[in-house]
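Asker: Have a look; sequence and predicted model below, questions after that.
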Amino acid sequence: GEVAKAVMVIARRSPNSKTIAWVNALGKAARSLPALEKEALRWLDLPAKEKSDAELIAAMTLVLRQGYKIAAPALMNAARNRKSESVHVAVVQSLAKFSQPKVGDDLLSLWPKASSRVHAEILAALVTRPERVNSLLGALEKNTVAKADIPASILNTLRAQKDGGTRARVTKLFGAPAKVKSRAQVLAEFQPSLKLKGNPVIGKTVFTQRCALCHRAVKEGNLLGPDLVAVKANGVEKLLISILDPNREVVANYMAYDVALKNGTTHTGLLGEETTTHIRIKLPLGQQVLLPRAQVKSMSSGGKSLMPEGLEAGVSPQQMADLLAFITGL
């Protein structure tokens, strides 16, 4: 068919950015192209003056086709040699596509020099498989990863692990969950935020730390939950309720789904488009996964928002006022 013809054309061309882009566009429909895959692997060793970060990232898809034993060392080497955040994000996302037990340790070896954005990517990848969760808990127990670096959403995922021994380790590290306050109590505690004068500059920092994983504000952050420019017109009172009580009103397209795969991976995200053969799951940090239905073991929703309760932990009423000032000033 047409795909076979396109592959034949690509196979005759010398490996370059354009041919790599074509193969990436064809995805699994493109058969093995050894010359192109070998060239992509070579690129991962080259300095930025020879291959741009964008070219390197495009080449990673072809490197992944060569399997974990070949791809993992090349990806780790690229992470060591390149300083750009975009390359490090791509390395984490690429490694996360493998199911080998050592992937957790590979990801954690990148942690010490990683930016906050790359930390978020590493954590998101670590909580998708039980053996990676164990690697993360080991790093927390050794203080290789600081407990303060674990956001509420990741801690909630760790506390919800199916294995009792794993949950016990989480409790030993973080203590038993604090006695859960009702959302009405939390809202009452933060009512002063509505009267305090907020500083939008400080509020932007709160946004970056707490909201940018899933929300966009103009050009910053990720568009998974509602765009904050679109919701600012709701006013500060409704914004405060949405932040502190995300499950009060959950629109169907922002409902969280847990999708368990037959290979042991679990994805928690928003349901994208569905076909008779595939399901698309939208994830934090702007990621998406297209899953063949044949690989899905189960899919369930508790009717709750993907946005977790408890994001206010460690936030003062003044910081909440700052965040509200930032959002309403967009």
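Answerer: Received, thanks. Residues are numbered from 1 along each chain as shown.

Asker: From now on I want contacts and neighbour counts done on CA atoms only, so please keep to that.
Answerer: OK.

Asker: Next up, the contacts around residue 202.
Answerer: By C-alpha atoms under 8 Å, 6 or more residues apart in numbering, residue 202 lies in contact with 319, 322, 323.

Asker: Please repeat the previous calculation with a cut-off of 6 Å.
Answerer: For residue 202, the contact set (C-alpha atoms under 6 Å, 6 or more residues apart in numbering) comprises residue 322.

Asker: measure it to residue 126 for me?
Answerer: Distance of residue 202 to residue 126, computed by C-alpha to C-alpha, to the nearest Å: 30 Å.

Asker: in the stretch 201-330 of the chain, which spans are helices?
Answerer: Remark: helices assigned in the stretch 201-330 of the chain by DSSP state H, counting those that start in this stretch are 228-231, 236-244, 317-328.

Asker: Could you identify which of these is most buried?
Answerer: Ranked by average neighbour count under the criterion mean count of other C-alpha atoms under 10 Å, those are headed by helix 317-328 at a mean of 23.

Asker: and that one, what does it pack onto?
Answerer: helix 200-210 (3 or more C-alpha pairs under 6 Å, 6 or more residues apart in numbering; DSSP states H and E).

Asker: Buried residues in the helix it packs on, which are they?
Answerer: Judged by neighbour count using 16 or more other C-alpha atoms under 10 Å, the buried positions of helix 200-210 are 200, 202, 203, 204, 205, 206, 207, 208, 210.

Asker: buried residues in stretch 105-125?
Answerer: Within stretch 105-125, judged by 16+ other C-alpha under 10 Å, the buried ones are 105-108, 110-111, 114, 117-125.

Asker: Below is structure B, check it against A:
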Amino acid sequence: DTAALIAWLSHPNAWQRETAQRLLRERATTAETLRSTLTELAESKPASALGKLHTLWLHATLSSRAAGGAAPLLSLTQNAPPELAENIVLIAHRHPSYFGKDTREVAARAAASGGTRARMLALLTTRSTAAQVPVTIKSLLRAAEDLDDPWFQHAVMVHLAGHTGRFAGGLLAGPFADKAADNRAAFIRDLAAMTAASKDKEDLAALLAPLRTAPGELRWWKAAILEGLAQGLPKAGVRSLAEFASVPTPGKDDPRAEIPGLLERAGRIISDASLPDDLRIASMPLLSQQPYETSAPVLKELVSGRQPAAISRAAFAIIRKHGAKKTAPLLYEILPSANPGLRQEIIALLGNDAVTLPDMLQRMDRGEVPKSLVDAESRWRFLQSKDAVIKSLAEKLFDRPAEDRAGVIKAYLPAADAKGDSTKGRELFTQLCSACHTYQGHGSSVGPDISDVRAKDKRALINDILDPNRMIEARWSAYLVRMKDGRTLSGIIDSETPSAVVVKMPGGVSETVARADISAMESHDASLMPVGLEGGISVSQMADLLAFLRGET
């Protein structure tokens, strides 16, 4: 009967609870049975949180079907534990008329007692009116334990769209600003970027106001605000942070007057090796806001071998943003003293730009730059170039791999019977294969995972390595994507949409490019794995690589 099924709503067994809920819902098909079920549910006194949860959901659902609805079971929403509180918030969202005028109060009360998840749900499922925004902001600023949670941060930005500057200004006026952390800096940066892109002058003024705190001092959150402004301003039609700070010329009380001095201060902090690396790296994005001519001397020092690797990587990321054409003289200057990893990145940057590539190959031809720095994939790409000058230089520098694949394979078959050193083979895999393949969890997933080759015959492996185009699936075909800005991307097409293409390149790096920015996209009907690997590996080294791939000890 109905009373027994209602009692089952509090049963510890999930099947019985859900079956009871389904049967009660299905049986309430007439106005009379619907009203009687609602009455019995209202008179039930579930003690457990699960019982209250199922009773509330069923009562709200049946109430929406009854003429005139039913009085909500407000007593079941008091002092709700987290799992019940989350569901109360969802009920208020799914059945907005159920709690009537009390909806916002019930949801707010449940969120307050339910923990971070319930409060995040409340933000995502409700909207504050303009009049309610100040109250919402004050409430959020009191929820200090929530504001370090990245998902809660996203919920705040969704709920307060159009008011993010006001929220950031209030946040930085409190204890949140006292403790630096990566997730806090990212939150302030994202709030600033949203505010700058919104074109709301009042909200932007609220965001900028904290810059007047401790004038001239570059605190972590000031760097985050400036980085966010630099990301958001172009969406509002302002080209750069420097333009924003100078047009119109800010007055003494305008927070924008602080920006030039903060950018200059950032350069000094980044160059000061006595300061903590995390502070220097946090200030690094601001260096990209300065004209390249101003930042070049600092960047040159930062990518020198005298700096920690993390600093050099962050500095080179800025150099990459400026592009190969502008930075080529600096790249050639730092190339001789750069560490091996950085040298590869320099060559890749120069080799991916149609303007700087011919000069790089000519320097290699003159012996000024070691041609050994060019990896096998790039050599193959240069040899496939439609530019006669590039193709001629590449053939002169790198030669074409032997066309007789059968002859090359025959020359390497002795490696199948030789005893290899798997330790040396691991090093060879890292050097030659890991940019595109994963093996036992190591490497990059550009081409297929080759962890299963342990069971493969060594002679078959030699065939696969030296003749990669013998059998190839369409999804692993190599593509050259020529960009209108002169760059050339080489890799596989990871995914496509009507407006964009995702190119996955050696090293596991993916780049999403707009179709409008592509001048040509060509499939070579060949594997991304280059033919001619024998040019970089001897027979004995092949034996080492095979030993590693087969898991030999």
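Answerer: Yep, it's here. Computed from a predicted structure; not experimentally measured.

Asker: Superposed, how do the two chains score by TM?
Answerer: Once superposed, chain against chain, the TM-score is 0.81 (TM-score structural alignment, normalised by the length of structure 1); 326 aligned residues with a C-alpha RMSD of 3.5 Å.

Asker: closest to residue 246 of structure 1 among the buried residues of helix 200-210 of structure 1?
Answerer: residue 210 (14.0 Å; C-alpha to C-alpha).

Asker: what lines up against the closest one once you look at structure 2?
Answerer: With TM-score structural alignment as the criterion, residue 210 of structure 1 lines up with residue 432 in structure 2.

Asker: all helices for the stretch 51-200 of structure 1, in order.
Answerer: Assigned by DSSP H, counting those that start in this stretch, the stretch 51-200 of structure 1 shows helices spanning 53-64, 68-81, 85-95, 103-109, 116-126, 130-141, 152-159, 164-174, 183-189, 200-210.

Asker: Check the stretch 1-150 of structure 2 too.
Answerer: Per DSSP H, counting those that start in this stretch, the stretch 1-150 of structure 2 carries helices over the ranges 2-8, 14-27, 31-43, 49-65, 82-94, 103-114, 116-125, 133-142, 150-159.

Asker: one step back: which one of the helices of the stretch 201-330 of structure 1 lies nearest to residue 196 of structure 1?
Answerer: The minimum distance between residue 196 of structure 1 and the helices of the stretch 201-330 of structure 1 falls on helix 317-328, with 6.1 Å, by C-alpha to C-alpha.

Asker: In structure 2, what range does that closest one match?
Answerer: Alignment of helix 317-328 of structure 1 against structure 2: residues 539-550, by TM-score structural alignment.

Asker: And the contacts of the matching stretch?
Answerer: Contacts of stretch 539-550 of structure 2 (C-alpha under 6 Å, 6+ apart): 412, 415, 420, 421, 422, 424, 425, 426, 454.

Asker: What count of nearby residues applies to the nearest residue to residue 208 of structure 1 once chain neighbours are set aside?
Answerer: Leaving out its chain neighbours, the residue that sits closest to residue 208 of structure 1 by C-alpha to C-alpha, 6 or more residues apart in numbering is residue 221, at 7.3 Å. When neighbours are defined as other C-alpha atoms under 10 Å, residue 221 of structure 1 has 20 of them.

Asker: Repeat that for residue 164 of structure 1.
Answerer: Counted by other C-alpha under 10 Å, the residues lying close to residue 164 of structure 1 total 11.

Asker: Map residue 223 of structure 2 across to structure 1 for me.
Answerer: In structure 1, no residue is paired with residue 223 of structure 2, using TM-score structural alignment.

Asker: and the closest residue to residue 223 of structure 2 other than its chain neighbours, how many neighbours?
Answerer: Leaving aside its sequence neighbours, residue 223 of structure 2 sits nearest to residue 283 (C-alpha to C-alpha, 6+ apart; 6.0 Å). Neighbourhood size, residue 283 of structure 2 [other C-alpha under 10 Å]: 27.
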